[in-house]
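**Student:** Give me a 3D structure for the following:
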Amino acid sequence: MNPFRRTTLSRVGHRYEPSSRLFPAHALRRRYKSLSVPPAIVMSESPDKRRKMESALDQLKKFTVVVADTGDFNAIEEYKPQDATTNPSLILAAAKMPAYQQLVDQAIKYGIAQGGTEEEQVTNIMDKLFVMFGLEILKKIPGRVSTEVDARLSFDKDAMVTRARRLISLYEEAGVSKDRVLIKLSSTWEGIQAGRELEDKYGIHCNMTLLFSFAQAVACAEAQVTLISPFVGRILDWFKENTDRKTYEPHEDPGVLSVTKIYNYYKKFDYSTVVMGASFRNIGEVKALAGCDLLTISPGLLGELSQDHSPVSCSLTPQGAKTCDLEKLHLDEKAFRWLHNEDQMAVEKLSDGIRKFAADAIKLETMIKEKIFSVKNGQ
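**Tutor:** Now for the predicted structure:
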């Protein structure tokens, strides 16, 4: 059974309300004995008022699985997400923090002990570091963590499969089942086929990232991967930079519209792959996608949602998706490449995303090489 099916959402969205079970009458009398206001008056707050006081984050959790998008696992506890996602950029930022230097040092010792060339040692250290961050995150969440395969392998299916299996083996060596891990792969044609093989042959669950086009979404659904992460904010960025329009309301945000179309397509045609909206620029985008299977949100925006008390309504539903005007597509490699290539925004943002993740991976490697040199020279 897919643990991301919507049957789990009621559990994720559960919240604790004051009740006689939590606060028995005799306990309330003791609690308010010294007050001049009778307990009955103190507890007379109406359900409507309680709903008004509820944060947008708590309201969102009723409709959607909330995921923390960060490598800073110390920032996760406050918002109590179900899952967490990481990427090379987030791990690089976290690895620079003094609080996490012990993890970096442990990964370096591990890589050196494995032996091999410097390049092999660096690769082993990178994999170990990503997994060590994932292990720490898993201590703070009940669900899954997403760990990304090096973006520089985005056009090499076999290399992505090998690297993904290596990451899973490191998790399993640490006592963590592969069922608690999602392997992130770039949504290139090669990445999607790597996801298909990992799911079918090895039972490894995949999270397809850097997804900007409808063609990518269709191909991922046909590959029957576990989850996709269509980007919202980066699509908005492109339209602001490449058109005359600079402002959008949430319901007309091109990134929101893209994820809405993908969600509706998946639900209309009963695909098992679930949708996790990603890359948000503001809480308006997040709230406009309430009802999406999952949403991965940065700690900054999680904080804003926790302080926002405006109403949040469910925008996306499987029932509503059944009425949408979309036709089912089947894409082989040639059809995929053509349809994706027709979307200028998606072509540019996919390429840009791969380059940025690759650049941050190189920065992390450079930092690791400097630390290896220091360790070997006793500095």
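**Student:** hey, let's count contacts and neighbours off CA atoms from now on
**Tutor:** OK.
**Student:** which strands and helices sit next to the host helix or strand of residue 200?
**Tutor:** Element membership of residue 200, judged by DSSP states H and E, is helix 189-202. Contacts defined by 3 or more CA pairs under 8 Å, 6 or more residues apart in numbering; DSSP states H and E place helix 189-202 against helix 157-173, strand 181-186, strand 206-211, helix 214-223, helix 333-341.
**Student:** What lies in contact with the fourth one?
**Tutor:** Read that as helix 214-223. 187-189, 192-193, 195-196, 208, 211, 228, 230, 258, 262, 266, 271-273, 329-331, 336, 339-340 (CA atoms under 8 Å, 6 or more residues apart in numbering).
**Student:** Same check on stretch 92-99?
**Tutor:** 71-72, 100-101, 104, 360-361, 363-364.
**Student:** pretty sure residue 147 belongs to a helix, no?
**Tutor:** No: per DSSP: H, G, I helix; E, B strand; the rest coil, residue 147 lies outside any helix segment and is strand.
**Student:** what residues are up against it?
**Tutor:** Shown in contact with residue 147 (CA under 8 Å, 6+ apart): 85-87, 130-131, 134, 181-184.
**Student:** The stretch 51-200 of the chain: helices as residue ranges?
**Tutor:** Using DSSP state H, counting those that start in this stretch, the helices found in the stretch 51-200 of the chain span residues 56-63, 88-95, 101-114, 118-138, 157-173, 189-202.
**Student:** Tell me how many other residues crowd residue 29.
**Tutor:** Residues near residue 29, counting by other CA atoms under 10 Å, number 15.
**Student:** for it, what are its contacts?
**Tutor:** Residue 29 sits next to residue 39 when contact means CA under 8 Å, 6+ apart.
**Student:** In three-state terms, label it for me.
**Tutor:** When classified by three-state DSSP, residue 29 comes out as helix.
**Student:** on that earlier part again, which one among the contacts of residue 147 gets closest to residue 170?
**Tutor:** The shortest approach to residue 170 among these belongs to residue 131, at 6.9 Å (CA to CA).
**Student:** In contact with the closest one, which residues?
**Tutor:** Counting by CA under 8 Å, 6+ apart, residue 131 touches 147, 167, 170-171.
**Student:** want to put them side by side, so please do this one too:
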Amino acid sequence: MSKNLLEQLREMTVVVADTGDMEAMEKFRPQDATTNPSLITAASQMPQYQPIVDSVLQDARKELGDNANEKDVANLAFKELAIAFGKKILQIVPGRVSTEVDARLSYNTEATVTVAREIIAQYDKAGIGRDRVLIKIASTWEGIKAVEILEKEGIHCNMTLLFGLHQAIAAAEAGATLISPFVGRILDWYKKDTGKDYQGAEDPGVQSVTTIYNYYKKFGYKTVVMGASFRNIGEIKEIAGSDLLTISPQLLGELADTQGDLPRKLDPEKAKTLDIQKITVDHDTFVKMHAEDRMATDKLKEGIDGFSAALEKLEGLLAKRLTELEAVAAK
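**Tutor:** Predicted coordinates for the structure are as follows:
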């Protein structure tokens, strides 16, 4: 019997689930899982995960005491919630989970380092080794500098909201374990900017990941590439062979239901033969290349704003739930 596209993809690429939904992970059994504030917010509103949310809220109230206001308790709870989901996810996946630093700290190196250490300390406390956790950090210059510090401490990082080659090179030079270039969000920007539709290898998101992958393999960087944020399985097929791909449950299902050949498109040996110019990316070069790349500038800002808004929404939901819990307890 012939293999479906998902089975073929797994032979050349590590498949990661892009979701906070544990039931979806149990169904598709990915190697790793990654979450973000929007996914955690969505998962925390599902009835089946209410006990996790309630337990985290009660622990946060206990830690801060009865005099702390709902907002402060909710703020602590949201930090703990991502780790609570992470711990549950690690009971399902054999590999790693990515847990994100508060997106509102994206332009603050020191605060990012502090929060990353706190997240790792929580996993350490739960007996979960550093080899099973990736700290997700936005690919700002400040975020990349934080990663440089953290990786030297043995804290492995996943650079998210990555849209341009300048971000990718700086992340690799900083020693990041993994980067997550956002294929679909790049496509969205170009479709809106040009009014054109893009298919297959012409997709600008596909081209971006292909360029980054080839650059890394040509120059022997240890940092691995995990394509993310897909709009359709066509994009996934075009970068089959990427080190990792993080895919939503919906598209995982589509790949599993599709028959046909899946040729390898990204190949490390082929990349080594390509004629690629080496670029040195220091702070000034990063700033200049970022300013010249309208798409990367727009999407990085939009991504940070979107994740920050999701966090604020989550804090609001947690504060409301805390009020409900305490009202019930007071009866």
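**Student:** For the two chains, what TM-score is obtained?
**Tutor:** Here the superposed chains carry a TM-score of 0.96, computed using TM-score structural alignment, normalised by the length of the second structure; 326 aligned residues with a CA RMSD of 1.1 Å.
**Student:** Among the contacts of residue 147 of the first structure, which one sits closest to residue 253 of the first structure?
**Tutor:** residue 85 (23.5 Å).
**Student:** Give me the number of neighbouring residues for the closest one.
**Tutor:** Applying other CA under 10 Å, we find 26 other residues in the vicinity of residue 85 of the first structure.
**Student:** That one maps to what in the second structure?
**Tutor:** Mapped onto the second structure by TM-score structural alignment, residue 85 of the first structure lines up with residue 34.
**Student:** so how far is residue 83 of the second structure from the closest residue in space to its match that isn't next to it in sequence?
**Tutor:** If the residues on either side of it in the chain are set aside, residue 34 of the second structure comes closest to residue 98, at 4.7 Å by CA to CA, 6 or more residues apart in numbering. Counting by CA to CA, to the nearest Å, the separation of residue 98 of the second structure from residue 83 of the second structure is 10 Å.
**Student:** before we move on, back to that, selecting buried members of the contacts of helix 214-223 of the first structure in ChimeraX, what would you type?
**Tutor:** To isolate the buried members of the contacts of helix 214-223 of the first structure in ChimeraX, using 16 or more other CA atoms under 10 Å:
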select :187,188,189,192,193,195,196,208,211,228,230,258,262,266,271,272,273,336,340
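**Student:** picking up where we left off before, touching, the residue nearest to residue 34 of the second structure and residue 137? I think so.
**Tutor:** No: between residue 98 of the second structure and residue 137 there is no contact under CA atoms under 8 Å: 9.8 Å.
**Student:** if I look at those two, which residues touch both of them?
**Tutor:** Shared contacts of residue 98 of the second structure and residue 137, defined by CA under 8 Å, 6+ apart, comprise residue 158.
**Student:** about what we covered before: so which of the contacts of stretch 92-99 of the first structure would you say is closest to residue 295 of the first structure?
**Tutor:** Nearest to residue 295 of the first structure out of those is residue 71 (CA to CA; 16.3 Å).
**Student:** Tell me which residue of the second structure lines up with the closest one.
**Tutor:** Matched by TM-score structural alignment, residue 71 of the first structure corresponds to residue 20 in the second structure.
**Student:** which residues does residue 185 of the first structure contact?
**Tutor:** Taking CA under 8 Å, 6+ apart, we find residue 185 of the first structure in contact with 148-149, 151, 154, 160, 191-192, 195, 206-209.
**Student:** please redo it, this time with the cut-off set to 7 Å
**Tutor:** Under the criterion of CA atoms under 7 Å, 6 or more residues apart in numbering, the neighbours of residue 185 of the first structure are 148-149, 191, 207-209.
**Student:** can you tell me which two in those are farthest apart?
**Tutor:** Farthest pair in the contacts of residue 185 of the first structure, by CA to CA: 148 and 191, 11.7 Å.
**Student:** What residue in the first structure is paired with residue 199 of the second structure?
**Tutor:** Aligned partner of residue 199 of the second structure by TM-score structural alignment: residue 249.
**Student:** Report how many residues lie close to the closest residue to that match other than its chain neighbours.
**Tutor:** In this structure, residue 249 of the first structure finds its nearest non-sequential neighbour in residue 284, 8.0 Å apart by CA to CA, 6+ apart. Per other CA under 10 Å, the neighbour tally for residue 284 of the first structure reads 15.
**Student:** Residue 284 of the first structure touches residue 248, doesn't it?
**Tutor:** No: proximity of residue 284 of the first structure to residue 248 does not meet the contact threshold set by CA atoms under 7 Å, at 10.2 Å.
**Student:** For residue 11 of the first structure, give its distance to residue 142 of the first structure.
**Tutor:** Taken as CA to CA, the span from residue 11 of the first structure to residue 142 of the first structure is 11 Å.
**Student:** and those two? which has more neighbours close in?
**Tutor:** Neighbours per residue, other CA under 10 Å: of residue 11 of the first structure and residue 142, the larger number sits with residue 142, 15 against 12.
**Student:** and that one, what is it in contact with?
**Tutor:** Contacts of residue 142 of the first structure were listed using CA under 7 Å, 6+ apart, and they are 82-83.
**Student:** In the second structure, what residue corresponds to it?
**Tutor:** Using TM-score structural alignment, the equivalent of residue 142 of the first structure in the second structure is residue 94.
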